[in-house]
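Undergrad: the sequence and its predicted three-dimensional model are supplied below.
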Amino acid sequence: MIYGYARVSTKRQDLAYQLDRLQKAGCDRIIEEKKSGKDTKGRPEFLRLLASLEPGDILLATVSDRIAREPIDMVLALREVENVGAQLRLLDEPYIDSTFDFADVIAYLRGWVARVQRLKIRERDEQPTAFGVDGIAIALSFRTSALPASA
């Protein structure tokens, strides 16, 4: 059985690209999840998918950060897939393929990169929005015209 796993972090994000790639890759079943990739514990669909794998199955995803955004989680997922005799392949990162000897090393490195990206996203989201000169001028014009800022 060929399983596909598509994940986005929020309900506002779109799975279309991932679903298209997985369908074209010939997945028999595609699991969709809208949960953060921060860790694997908070993703019930992913955990069920891992538990359902059998020898000979193939698990496909588009990129490594769909599987995990932490290096250890990425390697553990890879090991779990391998331990049941299944394979993990990433469509847009063909160098992560559980049939390759150094897949775990590459998976760890990609997991580390995904972790750094997640931290940068979080840092960016926590910063206040910068209005700039034009934005401040517009806000001041609302104030002087007595219009609500949401107008």
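TA: Okay, I see it. Residues are numbered from 1 along each chain as shown.

Undergrad: alpha carbons only for contacts and neighbour counts from here, please
TA: Noted.

Undergrad: what about the strands in this structure?
TA: Counting by DSSP state E, the chain has these strands, from start to end: 2-8, 29-34, 58-61, 87-90.

Undergrad: now the ones you listed in CSV, with distance to residue 69 and mean neighbour count?
TA: Formatted as CSV, the strands of the chain follow (distance: least, CA to CA, whole Å; neighbours: other CA atoms under 10 Å):
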stretch, distance to residue 69, mean neighbour count
strand 2-8, 12, 22
strand 29-34, 14, 17
strand 58-61, 14, 23
strand 87-90, 14, 22
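
Undergrad: of those strands, which is nearest residue 121?
TA: strand 2-8 (13.9 Å; CA to CA).

Undergrad: who are the contact partners of the nearest residue to residue 22 once chain neighbours are set aside?
TA: Closest residue in space to residue 22, ignoring its immediate chain neighbours: residue 4 at 5.8 Å, by CA to CA, 6 or more residues apart in numbering. Contact analysis of residue 4 by CA atoms under 8 Å, 6 or more residues apart in numbering lists 22, 27, 28, 29, 30, 31, 59, 60, 61.

Undergrad: structure two is appended below for comparative analysis:
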Amino acid sequence: MKIGYARVSTTGQDYETQLAKLKAEGCKEIFSEKQSGKSTDDREQLQAALKFARKGDVLIVTKLDRLARSMGDLWQIARELDNKGAAFKVLDQEGMDTSNATGKLLFTILGGIAEFERDLINARTAEGRAAAKAKGVKFGRPGKLEADQVEAVKADVKAGELSMQAIADKHGISRKTVYRLAGAKDAA
């Protein structure tokens, strides 16, 4: 039996094209999900497809990176299918069918390239983040308080006339934030 697996990384993406290709290939059962490809552990539909596979079945994906992005994960999936007497096939990489020796070789080569590509993406992202930080870009959620409001909180703490909770209530922030700002003042 031909079993299809379709995946996109984010909820804003759509896997309709993948589903159409899998149906055209003759997949009788199709598993699909919107989940990051970074790891196979959190992908419930992939796990269900692997569990569903039986001897003689072929798990089909449209592109290799829809299945996994690391060689470790690819080998684990290939081994699991092989142990069941099943194989997998990649539609957009002609010849990628682990039911034959040539397909297994192609699988190894393209899997290595997919992992290399993922490592390059991670390296470029890290470089971009470092460059942005060097330019003073702040990451994360924007602060709730403006600079003058932070100074007012610090002044209230320094004056010592109000409790930390009263200062928090006065400025519409949490008591934890007041303590954090007070600690930052003491450290300066």
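TA: Perfect, I can see it now. Note that the structure is a prediction, hence the values are computed from the model and not measured.

Undergrad: got a TM-score for the two of them?
TA: The TM-score (TM-score structural alignment, normalised by the length of the first structure) is 0.75; 130 aligned residues with a CA RMSD of 2.2 Å.

Undergrad: quick one on the thing from earlier: and of the strands of the first structure, who's closest to residue 122 of the first structure?
TA: For the strands of the first structure, proximity to residue 122 of the first structure was assessed by CA to CA; strand 2-8 is nearest, at 15.2 Å.

Undergrad: mean shift of that closest one relative to the second structure?
TA: Compared with the second structure after fitting, strand 2-8 of the first structure has a mean deviation of 0.7 Å; criterion: mean CA distance after the TM-score superposition for the first structure.

Undergrad: what angle do that strand and strand 29-34 make?
TA: 10 degrees (axes from the mean of the first three to the mean of the last three CA atoms, to 10 degrees).

Undergrad: next, format the strands of the first structure as TSV and append distance to residue 105 of the first structure.
TA: Formatted as TSV, the strands of the first structure follow (distance: least, CA to CA, whole Å):
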stretch	distance to residue 105 of the first structure
strand 2-8	22
strand 29-34	26
strand 58-61	18
strand 87-90	14
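
Undergrad: who wins for proximity to residue 70 of the first structure among these?
TA: If you check each of the strands of the first structure against residue 70 of the first structure by CA to CA, strand 2-8 wins as the nearest, at 15.1 Å.

Undergrad: distance between stretch 28-45 of the second structure and the chain's centre?
TA: Centroid separation for stretch 28-45 of the second structure versus its chain: 11 Å, with CA atoms, centre = their mean, to the nearest Å.

Undergrad: give the aligned range of it in the first structure.
TA: Taken onto the first structure by TM-score structural alignment, stretch 28-45 of the second structure occupies residues 28-45 there.

Undergrad: which other residues reach that stretch?
TA: Here stretch 28-45 of the first structure makes contact (CA under 8 Å, 6+ apart) with 1-11, 15, 19, 22-23, 46-47, 49, 65-70, 73, 118.

Undergrad: from those, list the buried ones, please.
TA: Buried members of the contacts of stretch 28-45 of the first structure, counted by 16 or more other CA atoms under 10 Å: 2-8, 19, 22, 46, 65-70, 73, 118.

Undergrad: beyond the helix or strand residue 170 of the second structure falls within, next helix or strand please.
TA: Using DSSP states H and E, residue 170 of the second structure sits within helix 164-171. Downstream of helix 164-171 of the second structure, the first helix or strand assigned by DSSP H and E is helix 175-187.

Undergrad: quick one, longest helix in the first structure?
TA: Longest helix in the first structure, counting residues (DSSP state H): helix 103-126.

Undergrad: which non-adjacent residue is nearest the spatially most central residue of the first structure?
TA: The residue lying closest to the centre of the first structure (CA atoms, centre = their mean) is residue 66, at 3.0 Å. Nearest non-adjacent residue to residue 66 of the first structure, counting by CA to CA, 6+ apart: residue 7, 5.6 Å away.

Undergrad: what do we get in the second structure for the one you found?
TA: In the second structure, residue 7 of the first structure lands on residue 7 (TM-score structural alignment).

Undergrad: spit out the contact partners of that match.
TA: Residue 7 of the second structure is in contact with 15, 32, 33, 34, 35, 66, 67, counting by CA under 8 Å, 6+ apart.

Undergrad: how about the contacts made by residue 23 of the second structure?
TA: When contacts are counted by CA under 8 Å, 6+ apart, residue 23 of the second structure touches residue 4.

Undergrad: what does the one 4 residues further on give?
TA: Residues near residue 27 of the second structure by CA under 8 Å, 6+ apart: 1, 2, 3, 4, 60.

Undergrad: that one and residue 62 of the second structure: what is the separation?
TA: Separation of residue 27 of the second structure from residue 62 of the second structure (CA to CA, to the nearest Å) stands at 12 Å.
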